[in-house]
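A.B. asks: My questions concern the predicted model and sequence given below.
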Amino acid sequence: MSENEISFEIRRASFKLHTELGPGLLESVYETALAYELRQIGLHVVTQVPLPMVYGGVQMEIGFRLDLVVEGKVIVEIKSVEILQEVHFKQLLTYLKLSGLKLGQLINFNVVTLKDHMHRLVNGL
């Protein structure tokens, strides 16, 4: 399955989830529910994936944690905030660069209408 096909399934599952749960819940709730939805359609999903960083030539094991990695190809960064800030986009781009993955989805579930709050970021795709 390509990154684009995975991205489509992530968006579809996110719409379903948002329709059923609505806005205003904790990020961890959306993360758990989205992982469940994606697994239900047969996708391999790993949650809270550690992403080490190298600083000063030393690998630091607790660098970052990726909310979801789907099929080993797409990072999903989940937010439940009033307004996405520029730092949220930069955070996902940094995760893509450090992981070597090419596609990420930034999704803010704390909104009335989800369609304008799902962002696709690419790293050399």
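C.D. replies: In hand now; what should we look at? Numbering: from 1, shown residues only.
A.B. asks: use CA for all of it now, contacts and neighbours both
C.D. replies: Will do.
A.B. asks: Might one say that His117 is in contact with Gln105?
C.D. replies: No - counting by Cα atoms under 8 Å, no contact exists between His117 and Gln105, whose distance comes to 10.2 Å.
A.B. asks: between these two, who's got more neighbours?
C.D. replies: Neighbour tally, His117 and Gln105, criterion other Cα atoms under 10 Å: the higher count belongs to Gln105, 21 against 17.
A.B. asks: and Lys90, how many neighbours does it have?
C.D. replies: There are 12 residues near Lys90, going by other Cα under 10 Å.
A.B. asks: ok, second structure coming up, stack it against the first:
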Amino acid sequence: MHENDISFEIRKAAFAIHTALGPGLLESVYETLMHHELRKVGLDVKTQVALPVLYNGLKLENGFRMDLLVENKVVVELKSVETLLEVYHMQLLTYLKLSGHKLGLLINFNVPLIKAGIFRKVNGL
């Protein structure tokens, strides 16, 4: 499955969840619900995927944790915050660079309209 098709399914799941429950829940709730929705449509979804960091000969096995990795191709970083800081965008770009994945979605569920809370980030596309 191509990254763009996976992205469509991820966005569709986010819309369904946000329409049903709206903003204001904890990030962990949205993560569980996204996992459920994406598995329902047959996608392979891993949660809290450890991402090692290599620096100057030192390897940190759990340097970062990606919220969701869908079909081993698309990284999804979930937020439920009042203000989406620029550092969250940079965090996702760092995850993409370190993991070698090409596409990521930053989704903030704490917005009145979910389309305003979805941001697409690319690495080498």
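C.D. replies: That came through fine. No experiment lies behind these values; they were computed from the predicted model shown.
A.B. asks: in structure 2, which spans are strands?
C.D. replies: Secondary structure of structure 2 (DSSP state E): strands at 45-55, 58-70, 74-79, 103-108, 118-122.
A.B. asks: can you tell me the mean distance of the third one from structure 1 after alignment?
C.D. replies: In this overlay with structure 1, the average offset of strand 74-79 of structure 2 from its partner residues is 0.2 Å by mean Cα distance after the TM-score superposition for structure 1.
A.B. asks: any idea how far that strand is from the chain center?
C.D. replies: Strand 74-79 of structure 2 sits 1 Å away from the centroid of its parent chain (Cα atoms, centre = their mean, to the nearest Å).
A.B. asks: Also the first one?
C.D. replies: The chain centroid and the centroid of strand 45-55 of structure 2 are separated by 12 Å under Cα atoms, centre = their mean.
A.B. asks: Report the buried residues of that strand.
C.D. replies: Judged by neighbour count (16 or more other Cα atoms under 10 Å), strand 45-55 of structure 2 contains these buried residues: Val45, Lys46, Thr47, Leu51, Pro52.
A.B. asks: nearest to Val70 of structure 2, of those?
C.D. replies: Of all those, Val70 of structure 2 sits closest to Val45, with 4.6 Å by Cα to Cα.
A.B. asks: any idea how far Leu60 of structure 2 is from that closest one?
C.D. replies: As for Val45 of structure 2, its distance to Leu60 of structure 2 is 24 Å (criterion: Cα to Cα, to the nearest Å).
A.B. asks: Also Glu27 of structure 2?
C.D. replies: Glu27 of structure 2 sits 25 Å away from Leu60 of structure 2, going by Cα to Cα.
A.B. asks: higher neighbour count, those two?
C.D. replies: Taking other Cα under 10 Å, Glu27 of structure 2 and Leu60 do not tie; Glu27 has more neighbours (18 against 13).
A.B. asks: any idea how far the more buried one is from Asn123 of structure 2?
C.D. replies: Look at Glu27 of structure 2 and Asn123 of structure 2: by Cα to Cα, they are 25 Å apart.
A.B. asks: ditto for Leu51 of structure 2
C.D. replies: Separation of Leu51 of structure 2 from Asn123 of structure 2 (Cα to Cα) stands at 16 Å.
A.B. asks: will you turn the buried residues of strand 45-55 of structure 2 into CSV that also has distance to Leu68 of structure 2?
C.D. replies: Below are the buried residues of strand 45-55 of structure 2 laid out as CSV (distance: Cα to Cα, whole Å):
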residue, distance to Leu68 of structure 2
Val45, 7
Lys46, 6
Thr47, 5
Leu51, 12
Pro52, 15
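A.B. asks: Fine by me, thanks again.
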